[in-house]
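Novice: No letters, just coordinates:
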């Protein structure tokens, strides 16, 4: 059986409850309230991996993109050896209803990985 090419498409955990070692190190973890008030700021923290990913010159997280629904919020770029793959930002959403936060990260060896968290704006 051929080794998986992580650079083909977007990577996601096969089973979000039982992550394998690679998924534990690459799946973005999104920390944010489940319910937020429209127009009021709230914090979103994205950490790469339930096991924090290494940040060495030969193997590191290059960046994280964050979205609210289809709206692009930001890109955080990391420098190996000087940072950890974690970012916290303050977000304000005005549209009432259900939406999702999405984080996409890129590892220089294992490609792009994404995860989402559903939230409600009241």
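Specialist: Thanks, I have it. Predicted, not measured: the structure shown is a model, and the values here were computed from it.

Novice: From here on, just use CA atoms for contacts and neighbour counts.
Specialist: Will do.

Novice: need the helices for the chain, in chain order.
Specialist: 21-26 (DSSP state H).

Novice: and the closest residue to residue 86 other than its chain neighbours, what is it in contact with?
Specialist: Once flanking residues are discounted, residue 86 sits nearest to residue 47: 4.4 Å by CA to CA, 6 or more residues apart in numbering. Residue 47 makes contact with 28, 29, 30, 85, 86, 87 under the criterion CA atoms under 8 Å, 6 or more residues apart in numbering.

Novice: what's the closest non-adjacent residue to residue 43?
Specialist: Spatially, and ignoring its direct neighbours in sequence, residue 43 is nearest to residue 90 (4.6 Å; CA to CA, 6+ apart).

Novice: then this one, side by side with the first:
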């Protein structure tokens, strides 16, 4: 989602990323390696860097047009692990894209609802 959106490149599909991740060792039975979020993403013309938890840093990045991928732990989005994209800041709330849920993607979220479930996050820009 992030690479396709930032680069306006419809060839960057979930299948293309999944195939690349598997071929390059970023995916195993344990799931997707966090290295895909920083090193692996360069293959798709974007730069990712780890972002420390904090509402002010999330707000700043989203207001600057930089999407954020979050690795989510158990809670609202998953029972084990799941990735979502924070895509915008609107009226003090966060717009998200959850590939598993249209209804959760249509809702605006308070940072406080998300933070306890975030295991890690990365912010992106075009290389």
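Specialist: Looks like it arrived, so ask away. Model, not experiment: these values are computed from the prediction.

Novice: TM-score for these two?
Specialist: Once superposed, the chains reach a TM-score of 0.29 (TM-score structural alignment, normalised by the length of the first structure), with 62 aligned residues with a CA RMSD of 4.4 Å.

Novice: What separation do you get for the residue nearest to residue 43 of the first structure and residue 121 of the first structure?
Specialist: Applying CA to CA, to the nearest Å, the value for residue 90 of the first structure to residue 121 of the first structure is 15 Å.

Novice: between those two, who's got more neighbours?
Specialist: Set residue 90 of the first structure next to residue 121 and count neighbours by other CA atoms under 10 Å: residue 121 wins out with 18 against 10.

Novice: So the more buried one versus residue 31 of the first structure, what's the distance?
Specialist: When residue 121 of the first structure is compared with residue 31 of the first structure (using CA to CA), they lie 16 Å apart.

Novice: sorry, back to before: filter the contacts of residue 47 of the first structure down to the ones in strands?
Specialist: Counting by DSSP state E, those place 28, 29, 30, 86, 87 in strands.

Novice: To what extent is the third one buried, counted in neighbours?
Specialist: As a burial measure, the neighbour count of residue 30 of the first structure was computed by other CA under 10 Å and equals 22.

Novice: list the contacts for it?
Specialist: 44, 45, 46, 47, 101, 102, 103, 115, 116, 117.

Novice: quick one: contacts for the first one?
Specialist: Read it as residue 44 of the first structure. Taking CA under 8 Å, 6+ apart as the test, what residue 44 of the first structure contacts is 30, 31, 32, 88, 89, 90, 91.
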